[in-house]
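**Student:** The sequence isn't on hand, but the structure is:
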């Protein structure tokens, strides 16, 4: 099924059932890796809010703190390469296990920026979970610990991802047709 958002056509790429199954698998792995520990999940807004909500319910650890921050680098369908911090870290993260939750890691610019900011806050550990990862676009060598799906370097929308603010509510992920 194809949909139109503004001036672009999109087709289903990853179904809501595939997403749900993969997030359950990631939750099991994260739960094993942090068994008996406290974990601070930091969602990167705006895109991660749906992934964060579904993933945190699948993680079973001693305790979870849920936090959000907001940065942006996109304009339309392309990254500008400039990171704007719109809402930063609001609490002490020293000595805590951090799991950054992203909707998508493509060039890696935003995540590189966040990793630099976190390093100065002295957490016990920092791990990255992302629903989508574009290895063809990725420009860095830091590890992405939990990947839902590796995808080609195509623009996607839905399940929190947007095209100029539209399409976040879609339950499936669509790619540019």
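**Tutor:** Received it, and whenever you're ready, just let me know what you need. Note that this is a predicted model, so its numbers are computed, not measured.
**Student:** C-alpha only now, for contacts and for neighbours.
**Tutor:** Fine.
**Student:** In contact with residue 103, which residues?
**Tutor:** The contact partners of residue 103, by CA atoms under 8 Å, 6 or more residues apart in numbering, come to 44, 47-48, 51, 130-132, 160-161.
**Student:** take a look at this one as well, against the first:
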């Protein structure tokens, strides 16, 4: 689905499909320069990272296995408390592997901070983070994100894996929803 099919639901496009793919190509080149010849595992965080993981992994000039985690954060409504429960754990033993967490967006950092600490406790060679989007103004904890696609303002965005009520994930761009959708 592209922005033209969203009608009045989309307020504006922030990042086009072309900009996303160009940036993921750049990130893949940087990531491969760091990990070429190493035992790299890409770990996507479900559900939002599906699109980023697919396109980033295809942009890598070499092979890297992927695995997935799904977590749930407890909190009220749209606010995360940082209290996390694993819904789907990795199928892969990460002992001695270089783990790259692939995310769609980093906002408060609370859940991602928990995921990183959890993975670091499993004796990997390293754990780093790559995210398509980061909201610096929304950060509640400091978290080192090694590769960032785009820094964006602290507004609610959808598309390219990001959803509102499980909708809009398949939008090819990243954009903001019109207020009438979530009001």
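**Tutor:** Okay, I see it. Quick caveat: nothing in here was measured; it's all calculated off a predicted structure.
**Student:** before we move on, the earlier item: out of the contacts of residue 103 of structure 1, list just those in helices.
**Tutor:** Those of the contacts of residue 103 of structure 1 mapping onto helices are residue 51, per DSSP state H.
**Student:** want to throw the contacts of residue 103 of structure 1 into CSV with neighbour count and distance to residue 60 of structure 1?
**Tutor:** Output for the contacts of residue 103 of structure 1, formatted as CSV (neighbours: other CA atoms under 10 Å; distance: CA to CA, whole Å):
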residue, neighbour count, distance to residue 60 of structure 1
44, 25, 21
47, 23, 23
48, 24, 19
51, 23, 16
130, 23, 18
131, 23, 18
132, 19, 22
160, 25, 23
161, 25, 26
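**Student:** Just name the closest of the contacts of residue 103 of structure 1 to residue 76 of structure 1, please.
**Tutor:** Using CA to CA, residue 161 comes nearest to residue 76 of structure 1 of these, at 11.7 Å.
**Student:** which residues touch the closest one?
**Tutor:** The contact partners of residue 161 of structure 1, taken as CA under 8 Å, 6+ apart, are 47-48, 103, 167-168.
**Student:** So which of the contacts of residue 103 of structure 1 is the closest to residue 109 of structure 1?
**Tutor:** Distance to residue 109 of structure 1, by CA to CA, is smallest for residue 44 among the contacts of residue 103 of structure 1, at 13.1 Å.
**Student:** on that earlier part again, save the contacts of residue 161 of structure 1 as TSV, and put in distance to residue 97 of structure 1 too.
**Tutor:** Formatted as TSV, the contacts of residue 161 of structure 1 follow (distance: CA to CA, whole Å):
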residue	distance to residue 97 of structure 1
47	22
48	19
103	20
167	32
168	29
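**Student:** Among these, name the ones in strands.
**Tutor:** Those of these mapping onto strands are residue 103, per DSSP state E.
**Student:** tell me the two of the contacts of residue 103 of structure 1 that are most distant?
**Tutor:** Counting by CA to CA, the most remote pair of these is 44 and 132, 13.4 Å apart.
**Student:** nearest spatial neighbour of the most centrally placed residue in structure 1, skipping sequence neighbours?
**Tutor:** Centroid check for structure 1 by CA atoms, centre = their mean gives residue 102 as the closest residue, at 1.1 Å. Among residues not flanking residue 102 of structure 1 along the chain, residue 130 sits closest, at 4.6 Å (CA to CA, 6 or more residues apart in numbering).
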